[in-house]
Structure formats: structure tokens, C-alpha cells
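> coords below, sequence missing:
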């Protein structure tokens, strides 16, 4: 066997294997049944066409027969009037029409024979279709039962493709769950160590609080200016706010002194002297 022959044999074998796996017996049976029904419909259409043609010829034959009778009457009337020439012409036309009638009768007979043969084939094909339909339904029922039994057996033994897919899905779900749990723990650890704070911004907590203090001071200053412009007792309010601020500052200093670290307070005092 040559290389090309071997290659062709392998390709045909692979294709045949793929087609066998893809083929659904139920679909194949249904398709064959529909094909037979289409053939039956074509035979019925052929019978209808033949019958139509036969009826058309029969109508034409009846008209010719009416003409033959008419020419008979014409010939009799011509004889009564001693017009042999007209009588002869009428008889000639009668003969011509009778010849046409004979031809039509032969054609009608042929069509009738063809129609009878098609009717026999139609009846035979219809009988075959009914027999095939019964066998088709029986085979489909057996196939469905065997397929269901196979699925149950595979599910019980875990050997089926669907069970393998379920097992792989469970494994993937467990892997992703473990990954998410590990990531959540990593985020918590980074949050606790302050790594996120340093990574997301160059400022630390002290810088942010100082910036907030400056922003609050600017807002209070602008608010005082607005009150002064509106003449709503800015001086009294300013004094009151100053007193409260002094009191709060004193309280804050007292609290700070109570809790402050001596080394930090010393360094803070040096910073104040530099300012």
C-alpha cells in the first residue's frame, strides 16, 4: 500500500469515526421518513397532473363529438335542400372530427393506464411508509431506552463525560475559592502593616491630619469674613469663639501634657522656638 493510499485510508477512517459519533439514530430515522413522505407527495402530484391532462382531453373529445353531431345535421339539411355540395363538405368535416376523436381516445387510454400504474405505486409506497413509521417509532423507543440506561449506568459509576465535567468543575471551584481566601488574608495583612497606606500615597496619617487642619482653618476664616460683611455681630462672635478656642486649646494642652512623652515634648518645644 502506497503512502497516498495509506493516508487516504486513515482520513476515511477518522471521518467515519467522527460521523459515527455525531450521528443521531433518531434524527436519521426521522429524516428517512420525511424523504419517503416527500416521494409519496411527488407521486400524488404526478397522478394529479395526469388526471388533469386526461380531463382536458376528455373535454376536447366532447366538443368534437358535438361538432360531429352538428355536421350530421348540416348534411341532412343540405340534402333536403338539394345542396349535395354542402352535404359533402359537412360529411368531410364530420369525418375529420371523428378521426381526431379516435386519436384523443387513444391518448386518453394511455393516460388512464399511466394513472393506474401511478395509483398502484402510490398505494404500495404509502403501505411502505406506514410500515417504516411503525418500525421507526419502535427503533426510536429502543434507542431512547438504551441511551437512558447508559446515562444512568455512567452516572452510577462516574464514568460518563458529564460526571467528569462535574468533577472538573468542583475542582476548579475549590481552587478559585482557596485563591480568593488567600488573597483576602493577604489584603488584611497588608492593611495591618500599613503597606497599602505607603503604596497608595506619599503622605502618612500625620500629613493628612495637618492638611485637614489647614483646610478647616481656611473655612473658619472665610466664614468669619462673611459674618463680618453681613454685620451679624462678628466681633461678639469672634470674642466668644476666641474664648472657646482658648478654653479648648487650654484643655487640649492640659490633656496633652498629661499624656505627652517628655522627649517628644522637648523636641516639639525646640520646633516652636525655631518658628
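Received it, and whenever you're ready, just let me know what you need. Every value quoted in this text rests on a predicted model; they were computed, and no experiment measured them.
> only C-alpha atoms from now on, for both contacts and neighbour counts.
Noted.
> tally of neighbours for the nearest residue to residue 121 once chain neighbours are set aside?
Spatially, and ignoring its direct neighbours in sequence, residue 121 is nearest to residue 43 (7.9 Å; C-alpha to C-alpha, 6 or more residues apart in numbering). Per other C-alpha atoms under 10 Å, the neighbour tally for residue 43 reads 18.
> then this one, side by side with the first:
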């Protein structure tokens, strides 16, 4: 059968070896996946047809067995009536059915073997499809990763990025100079404020000192008055 031969060729093919040798593994994988799926579909449809043929054959065998039993009973009945001629004729009919039954049995065995082989081939094809799909996903991930790396590195090494970074560096230096200038203003203002704070503290101390002197003078005057009295 052409289908069996084609399936055997696909089963014998090594997916990894095919993809490793291919100039464009993605295209080959896609085509090989189509071929495998087509073969699997044909394999399953052929198996379904064989199963139908098996059931029809089993019905024929069951019907033949009924006829064999019937002619056996007729032969026995004719012999019981001393009709050997009819018994021989019945046995002859029975033998023809038995011979036909042997041919049907051989046909059934051939169908069983073909169906077993097709089921095994279908399992193998399904396994190869699973392996190939996993290989496809691996290729796609690797392709996306390489493209992303290539794009990012080309952008990072482009002159435009260098120019933008240089401009940012220039702006940073400019901002730093402005911040330094602002801090210098704040330092001057802080020094003046400190002088005013020191001036106010000195005034308070002078006032306290004057008040203390006045209190001391009052106490001294009171003491002198008491001594004079």
C-alpha cells in the first residue's frame, strides 16, 4: 500500500537530523509537520475503514457458522432416516462453507495485522508530531531571543544613544552649577542671619547684666541703711 510505505518513510525520518541539516529549519519543520499530520489523518481514516471491514467480516463469519451448523444438523437428520445420499450432500455443503470460512479467517487475520500496524504507526506519528512541535517552539523562542538581543545591542551601540547620553551629561553639569550657585546664596544669607542672632543674644545679655547691676545696687543700699539705723 502506498499509504503504508509513505507512513514508514515518515516514521523512519529523524526529526532532529532533518532540522539540523536544513538551511531553513523553520520552513522544513512546517512542511514536515504538514506531512506528518496528513499521514496521521490518513492512517486514522484507513484504520476506521478497516475496523468497519472487520465488523462486516465478523458478521459474515457468524452467518456462515449458522449455515455450517444447519447443514450439520441436516446431515445428522438425513442419516438418522437412512438417507446417506442426502447426508453426503449436506456434508458437502457444509464443507464448502468451512472452506469459505477458512478464507474469511485468513482475511480477518490480515486485517487484524494491518490494523495493529496502523495503530502502532499512528502512535509513532503522534509522538513525532509532538516532538516536532516542541522543536518548533524551541526555534521560535531562540529566534525571538536573538532578534531582541540584536535590536537592543544595535540601539545601545548607536551614535544617537551616545549623543543623547552626552546631552544628558551636559544638562547634569549645568544643573549642578546652578545648584552650587543657589547653595552659595544660601550660605551668605545664613551667615547674615547668624550675625543678627548673635547680636540679639548680646543685647539680651547686656540687658540682663544691667538689671543684675541694678539689683545689686539696691541690695547694697538697703544694707547700708540698715547699718546706719
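Perfect, thanks for sending it. Predicted model, so just to flag it, every value in this text is computed and none were measured.
> surely the residue nearest to residue 121 of the first structure touches residue 117?
No: if you go by C-alpha atoms under 8 Å, residue 43 of the first structure and residue 117 don't touch, sitting 10.5 Å apart.
> roughly how far out does the helix or strand where residue 134 of the first structure lies sit from the chain middle?
In this assignment (DSSP states H and E), residue 134 of the first structure forms part of helix 84-157. Distance of helix 84-157 of the first structure from the chain centroid (C-alpha atoms, centre = their mean, to the nearest Å) equals 41 Å.
> next, the angle helix 84-157 makes with the helix or strand following that helix.
Next along the chain after helix 84-157 of the first structure, taking DSSP H and E as the criterion, comes helix 161-193. Here the directions of helix 161-193 of the first structure and helix 84-157 differ by 50 degrees (axes from the mean of the first three to the mean of the last three C-alpha atoms, to 10 degrees).
> corresponding residues in the second structure for the helix or strand that helix 161-193 of the first structure is followed by?
Tracing the chain C-terminally past helix 161-193 of the first structure and defining elements by DSSP H and E, one meets helix 195-200 next. Under TM-score structural alignment, helix 195-200 of the first structure has no counterpart anywhere in the second structure.
> mind giving me the packing neighbours of helix 195-200 of the first structure?
Contact partners of helix 195-200 of the first structure among helices and strands, from 3 or more C-alpha pairs under 8 Å, 6 or more residues apart in numbering; DSSP states H and E: none.
> and it, which residues are buried?
Within helix 195-200 of the first structure, no residue is scored as buried using 16 or more other C-alpha atoms under 10 Å.
> which other helices and strands contact whichever helix or strand comes after that helix?
The first helix or strand that comes after helix 195-200 of the first structure along the chain, using DSSP H and E, is helix 205-230. With contacts taken as 3+ C-alpha pairs under 8 Å, 6+ apart, helix 205-230 of the first structure sits against helix 234-259.
> and the helix it packs on, which stretch of the second structure?
When the second structure is aligned by TM-score structural alignment, helix 234-259 of the first structure has no counterpart there.
> what angle sits between that helix and helix 205-230?
Using the same axes, to 10 degrees, helix 234-259 of the first structure lies at 160 degrees relative to helix 205-230.
> need the residues that contact the helix or strand just after helix 234-259 of the first structure.
Next along the chain after helix 234-259 of the first structure, taking DSSP H and E as the criterion, comes helix 262-274. Counting contacts by C-alpha atoms under 8 Å, 6 or more residues apart in numbering, no residue outside helix 262-274 of the first structure touches it.
> how about residue 163 of the second structure, what's its match in the first structure?
So, by TM-score structural alignment, residue 163 of the second structure is left unmatched.
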